[in-house]
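> Got a predicted model here, sequence first, then my questions.
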Amino acid sequence: MAKSNGNYHVNGEEFATKDALTKRVRQIRDKYLGNKILNETDAAFIRDLLTHHTEAAEKAGIGLKHFTVEKNRDGTDSFYITRTDGSRDDFSFKTCITNIRRM
């Protein structure tokens, strides 16, 4: 078994700190301001990050179709999930980062 290096891992990327991970997520978010659909590479990263959300199964629902960045009801730029059945929900990437564990 490989020895743990104590870093955070998301979709094959490695981060020494939660701040570094937060910076990467914000870079992705900021590329898609204005209701743009995330490309395949960025969507894969966000999909993996979502697995660390406390309500990941509920957020994913029946299945994920795509992610966008939109203003939530508080006016904050947020990631939104569009499910395969057309239903939608937002989620906090900060909740995901709070719950991620070092590997």
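Perfect, I can see it now.

> from here on, contacts and neighbour counts on C-alpha atoms
Fine.

> May I see the buried residues of stretch 33-51?
Residues 33, 37-38, 42-47, 49-51 are the ones in stretch 33-51 that count as buried (16 or more other CA atoms under 10 Å).

> In what element of secondary structure is the residue most central in space within the chain found?
Closest residue to the average C-alpha location of the chain: residue 46 at 3.2 Å, with CA atoms, centre = their mean. In this structure, residue 46 is located in helix 40-50 according to DSSP states H and E.

> Likewise for residue 58?
Counting by DSSP H and E, the element that carries residue 58 is helix 56-60.

> What helices and strands are in contact with that helix?
Applying 3 or more CA pairs under 8 Å, 6 or more residues apart in numbering; DSSP states H and E, one finds that helix 56-60 makes contact with strand 77-83, strand 88-91.

> ok, and here's another one to check against it:
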Amino acid sequence: MAKAQSVEIAGHQFPRKTDALAFMKVMLNRYRPGDTVTDDDREFLQEALKRHPEAATKIRSGVRGFEVRAADYGTQCFWILRIDGSDERFSYKSCI
């Protein structure tokens, strides 16, 4: 049996990756499509985004904020709002 891997993001220590994923899912579901993410959640997401396998491409010119928008099959997802005015969605699961 594999040993659980702890994860630390923005000062939050999670004993297992599944705990970090559950935390981010709860965060996502606090919002409705079209909502802008609060400053506290923005700070967490900025740190989590640095862990994304395509972080440099996703961040590009810099992040000015995050928004939640509707996604496929009645779900929703986080969107990066960049400093240059562009935006792009990203999977929080890829950040873990």
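Arrived safely. All figures in this text were calculated on a predicted structure; none of them were measured in a lab.

> on that earlier part again, roughly how far is the helix holding residue 46 of structure 1 from the heart of the chain?
Averaging C-alpha positions (CA atoms, centre = their mean, to the nearest Å) puts helix 40-50 of structure 1 6 Å from its chain's average.

> do the same with stretch 79-93 of structure 2
The answer for stretch 79-93 of structure 2 is 10 Å, by CA atoms, centre = their mean.

> same question, stretch 29-43 of structure 2
Centroid separation for stretch 29-43 of structure 2 versus its chain: 10 Å, with CA atoms, centre = their mean.

> So which residues lie in contact with that stretch, not counting its own?
Contact partners of stretch 29-43 of structure 2, identified using CA atoms under 8 Å, 6 or more residues apart in numbering, comprise 10, 27, 65-70, 76.

> what's the angle from the lengthiest helix in structure 1 to strand 77-83?
Among the segments of structure 1 that qualify as a helix by DSSP state H, the longest is helix 18-31. If you take axes from the mean of the first three to the mean of the last three CA atoms, to 10 degrees, helix 18-31 of structure 1 sits at 70 degrees to strand 77-83.

> If we go by neighbour counts, what in helix 18-31 of structure 1 is buried?
Buried residues in helix 18-31 of structure 1, counting neighbours by 16+ other CA under 10 Å, are found at 18, 21, 25, 28-29.

> Thank you, goodbye.
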